[in-house]
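> Based on what follows, work out the 3D shape:
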Amino acid sequence: MHKKQRGPVIVSLLLVVAGIITLAAMNNIWQPNTISVNNPVINKVESNTQSLDLKSIIHKAEKSVVQIEGQNEQSTVTGSGFLYNGQGDIITNAHVVKDADVINVRTANGHIYPGAVIGAGENTDVAVIRVPQLADQSTLNIDAEKQAETGDEVIALGSPHGFQNTVTLGIISGTERNFSVDGFSYENAYQISAQITDGNSGGPLINRETGNVIGINAVGTNDGTIGFSIPVDDVYKQITRWSNEAQNDQLDFKYTDDITGSTNPDQLIEDAEYVAEYFFESISIRDYVGAYTLLGSNMQSANSYADFREGYIYYMDLEYSDLSSTVTEDNQIKTTVAVSAKAKTPEQEETKEHDITYELTIGQENDQLKILKINESNES
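Just a heads-up that it's a prediction; the model follows:
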C-alpha cells in the first residue's frame, strides 16, 4: 500500500472506532431512562387498589347477612349469621343454636326459613346452619389466609336487639385475646372497637379495605364499647369440613307452618319497610339489578329491566324518608315513602329537584316478600 493511501484508511478506522464508542456511551445514558418509564404504570396500578366504597361494601354484605332465632319451649336466642357458600350454609356462633329445638332464619327480604345445624363446636363458639332454599344466593367472600392487624379498619354487621342488618364501624384494637365465656374458649380473638351486643353474635366482621370477612363476631361487653371476634382463618377448615360432609336428606329442618310464615302485623310491617328501604337504597347507589329483583313477577313481566333502569338512571342524590305502612285484609302491606332527588335527562338543560311520594304494595310471592305494585305522585 502506498504511503499516500494509509492516511485516509487510518482516519476512517479512527472514525469507526469513535462512532462505536459514542454509541456505547449514548446507550449507557439512555438505559436508565428506559427503565424509569415503567414507574408511572406501576403508580397507576397501585392507585386502582384503593379501598372499596363503604356504602357499596355494606349494601353487598346486607344481602348475605341473616337474623337467626334459636327457639325452645323456655326461651328464644337471637343472633346473626352470613351465607358463605352456594349450598345455603350460614356461619354463626354455636351459643346461638346450641339449645335450640327450632331454628328460624330470617333473610334480608323478610322471609323466614327453617334451618338445620350441620356442625357446631363444643369448645369453639362456631356453628354452621344449612338452609337449602338459600342455595346459590349472594354470599360473602372470606379471607381465610390472612390475619388482621391492630389498626385495621373493620365493619360489623348483625341484628342487635332484633334490629336486622345494623352496621357499626371501628378498628382492630387488639389481637391474640384469650378468655372463656359460658363454656366456650376464645383463643387468638380479635378485640374490636366496633360496637356489638345481644343479637350481633355470629355476624360477619368485614375488612374495610377489601370487603372480605375476616372474623365472626361473638362477644361484647355489657356497655357495648368492646367486642371480640373469632378470626375466620382459625376455624375455616372445620367449617368447610362440616359443609362437605352434610347431606340434606339426613337433616331435620323442623319445617312447620309456625316456622314458615308470620301473621304478626307488626312483624309484617317491619319486614315490608325493610324491603322498601332496600329498594330505594339500591337505586341511590345505582344497583338497579338489586332493586329490580325485589319486584314481583307481574311487575317484571310488564316492565323489562332496561325500561325499569331507564326510569331511575337520571336520579341523583336520592334520599327517602317518612315511611308509613298499613296491613290490608289479605296480609299485604301498603307502604308510603317520601323521596327527594335531583334529575337531569339529556333533553334538559339544567338539573331539576323532584319530590315524589311512592306507595308500594308489598306481599308474599313464592314464599318471599316482593314489591307487587308501585304508585307514585310527583309533587315537583
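> from here on, contacts and neighbour counts on C-alpha atoms
Noted.
> residue ranges of the helices in the stretch 201-350 of the chain, please?
Per DSSP state H, counting those that start in this stretch, the stretch 201-350 of the chain carries helices over the ranges 232-245, 257-260, 265-284, 288-292, 297-302, 305-312.
> Looking at the ones you listed, which is nearest to Asn188?
Nearest to Asn188, of all those, is helix 232-245, at 8.5 Å by C-alpha to C-alpha.
> Determine how far that closest one lies from the middle of the whole chain.
20 Å (C-alpha atoms, centre = their mean, to the nearest Å).
> Packing partners of that helix?
strand 116-120, strand 127-130, strand 213-220 (3 or more C-alpha pairs under 8 Å, 6 or more residues apart in numbering; DSSP states H and E).
> next up, for comparison:
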Amino acid sequence: LMAGIISILKIYDNWNSKELTINNPIVNVVADTTTSLDLKSIIHEAEKSVIQVEGQNETSTITGSGFLYNEKGDIITNAHVIQDADAIYVRTSNAEIYPAAVIGIGENDDIAVIRVLQLAGRSTLPLEEDTLAEIGDEVIALGSPHGFQNTVTLGIISGTERNFSVDGFDYSNAYQISAQISHGNSGGPLIKRETGEIIGVNSVGTQDGTIGFSIPIIEVLDQIKQWSNEAQNEQLHFSNVTDLIRSSDSEQNLEGAEYVTDYFLESISIRDYVGAYTLLGSSLQSELTYTEFRNSYIDVVNLDFAEISSSSTENNRIKTTTEVTIERKIPNKEETEKETYLFEFQIGYENDQLKILNYSSSEK
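Okay, the predicted model is just below:
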C-alpha cells in the first residue's frame, strides 16, 4: 500500500512539472481580424449622406451643410444656416436639387432639422449615441465651405466641454477640433475616424481657421428625435425647386456640372458603380444597362483624372472635359496596363436635376 502511494505521488509530481503545450491547428486559425476602416471608403460613403443646404431670402443666399439623419428624409444642420431663410433648398452629393421644409429649429441651441421628402428611404450613416469622444480621437469633418461641396478636413479632438456663446446661440460641452471649419462647413457631420460614426455637428470656427467647434450629437439627439416624431408632412411648406434652377447663374451651373463629372469619375474609382450609373440621363440608361455599364469598368484597378474644365454650349447644356488615366487588369494575367483618355461629358437638366446626357472618350 505504501509503495503504491509513493508511486502515485511521483507520477503526479512528474506530470505537474512538465510544461503544458497545445498543438491544435484549430486554435491556430483564431487571429485578431480587427482592422481600421479604409479612409477613402469612409469618406465616399459619408459624402452620400452629406447635403449642401441653401437658405434664400430677398437679399441674400446662405450656404451651409447638413447630413441625412433618418429614413424620413430629415437632415440635421445648424440653426444659423436657415434661421433667416424664406426658402430652403438642398443639393445632394450627386447634384440633385430638392426643396426642404423646417421641422424644428433651436432658439438657444444652434441646431435645426429640415425635411426633404424626396430623400426619404435613403441610407444614412450611424450615429454614436452612447459615448462621448475623447481628446486625441481622430476625426473627419465634412461640409461645403465656400460652395465647394463635400470638402473633407482631417484632425483630432483637441478639447472637450467647451462652453461659449456666438450670435445668440449657446454652445455647451462642445468638442474643440483641429480640423478646419469655415463658412459653409456649418451643419456638416463630424465623423470618428476609427468607427465611421457621426459624433458631432460642425458649427463654428475661429477666424484664422486653426480651431473648430462641433456640437456633440449626444447633447441634442433627444430634441432632434422629438422634432422628427412630431412633424407631419401635410403641415409642412416646401418651395418650388424650379424657381431655384431658373434663378441659378451660369457660374453656379458650371460648378454643378464639374461636380457631377468629379463625382461620376470618383464613384468609378471607388468601385461604386451604382452611384455612377444613377448620374446618367434616361437616354443613356436606355441604351446601356447597369450590367453593361458595370462590366465596362469592372477590371479598373486605379483611375486618376486631371482638373476638370467646363464651358456652356447650345441647348442649355454644359460640356466638361478632363484627362483620365485608367489602369486595368490584363485578362488572365497578374499584370496591369495604363492608358490615358480624354473624356468629354455633355451635362444638362433632366426632370430638374443635373444629369450626364452623353459622354465619350478618345485615347491620347
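> picking that back up, export the helices and strands packed on helix 232-245 of the first structure to JSON lines and tack on mean neighbour count and distance to Glu62 of the first structure?
JSON lines is the format used below for these (neighbours: other C-alpha atoms under 10 Å; distance: least, C-alpha to C-alpha, whole Å):
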{"stretch": "strand 116-120", "mean neighbour count": "22", "distance to Glu62 of the first structure": "22"}
{"stretch": "strand 127-130", "mean neighbour count": "27", "distance to Glu62 of the first structure": "18"}
{"stretch": "strand 213-220", "mean neighbour count": "28", "distance to Glu62 of the first structure": "13"}
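> Could you export those strands as a markdown table, including distance to Gln348 of the first structure?
Putting those into a markdown table (distance: least, C-alpha to C-alpha, whole Å) gives the following:
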| stretch | distance to Gln348 of the first structure |
| --- | --- |
| strand 116-120 | 56 |
| strand 127-130 | 52 |
| strand 213-220 | 44 |
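> now for the ones you listed, which one comes closest to Ile362 of the first structure?
That would be strand 127-130 among these, by C-alpha to C-alpha, at 27.3 Å.
> Check which helices and strands the next helix-or-strand element following the closest one sits against.
Sequence-wise, the next helix or strand downstream of strand 127-130 of the first structure (DSSP states H and E) is strand 153-158. Here strand 153-158 of the first structure touches strand 65-71, strand 76-83, strand 166-181, strand 204-207, going by 3+ C-alpha pairs under 8 Å, 6+ apart.
> And these: which comes nearest Asn48 of the first structure?
Among these, strand 204-207 comes nearest to Asn48 of the first structure, with 17.6 Å by C-alpha to C-alpha.
> out of the helices and strands packed on helix 232-245 of the first structure, which comes closest to Leu13 of the first structure?
Closest of these to Leu13 of the first structure is strand 213-220, at 71.4 Å (criterion: C-alpha to C-alpha).
> tell me what that closest one is packed against?
Against strand 213-220 of the first structure (3+ C-alpha pairs under 8 Å, 6+ apart) you get strand 204-207, strand 227-231, helix 232-245.
> which residue numbers in the second structure go with the longest one?
Taking TM-score structural alignment as the measure, the second structure aligns residues 217-230 with helix 232-245 of the first structure.
> That stretch: average distance to aligned residues in the first structure?
With mean C-alpha distance after the TM-score superposition for the first structure, stretch 217-230 of the second structure departs from the first structure by a mean of 0.9 Å once superposed.
> Flag every buried residue along that stretch.
For stretch 217-230 of the second structure, a neighbour-count test (16 or more other C-alpha atoms under 10 Å) marks Ile217, Glu219, Val220, Ile224, Trp227, Ser228 as buried.
> which of these sit farthest apart?
Across these (C-alpha to C-alpha), the longest gap, 16.1 Å, separates Glu219 and Ser228.
> What residue in the second structure is paired with Ala94 of the first structure?
That one, Ala94 of the first structure, aligns with Ala79 by TM-score structural alignment.
> do Pro204 of the first structure as well
By TM-score structural alignment, Pro204 of the first structure lines up with Pro189.
> what does Gly290 of the first structure give?
For Gly290 of the first structure, the residue aligned by TM-score structural alignment is Gly275.
> Burial check on its match, number of neighbours?
17 (other C-alpha atoms under 10 Å).
> Which is the succeeding secondary structure element to the helix ranked longest in the first structure?
Longest helix in the first structure, counting residues (DSSP state H): helix 3-36. Later in the chain than helix 3-36 of the first structure, the nearest helix or strand by DSSP H and E is helix 39-47.
> So Ile156 of the second structure sits against Ile135, correct?
Yes - if you go by C-alpha atoms under 8 Å, Ile156 of the second structure and Ile135 touch, sitting 7.4 Å apart.
> Who has more neighbours out of these two?
Ile156 (20 against 13).
> Matching the more buried one against the first structure, which residue comes up?
Per TM-score structural alignment, Ile156 of the second structure is aligned with Ile171.
> Not counting sequence-adjacent ones, nearest residue to that match?
What sits nearest to Ile171 of the first structure in space, not counting adjacent residues and going by C-alpha to C-alpha, 6 or more residues apart in numbering, is Glu153, at 4.2 Å.
> Report how many residues lie close to the one you found.
19.
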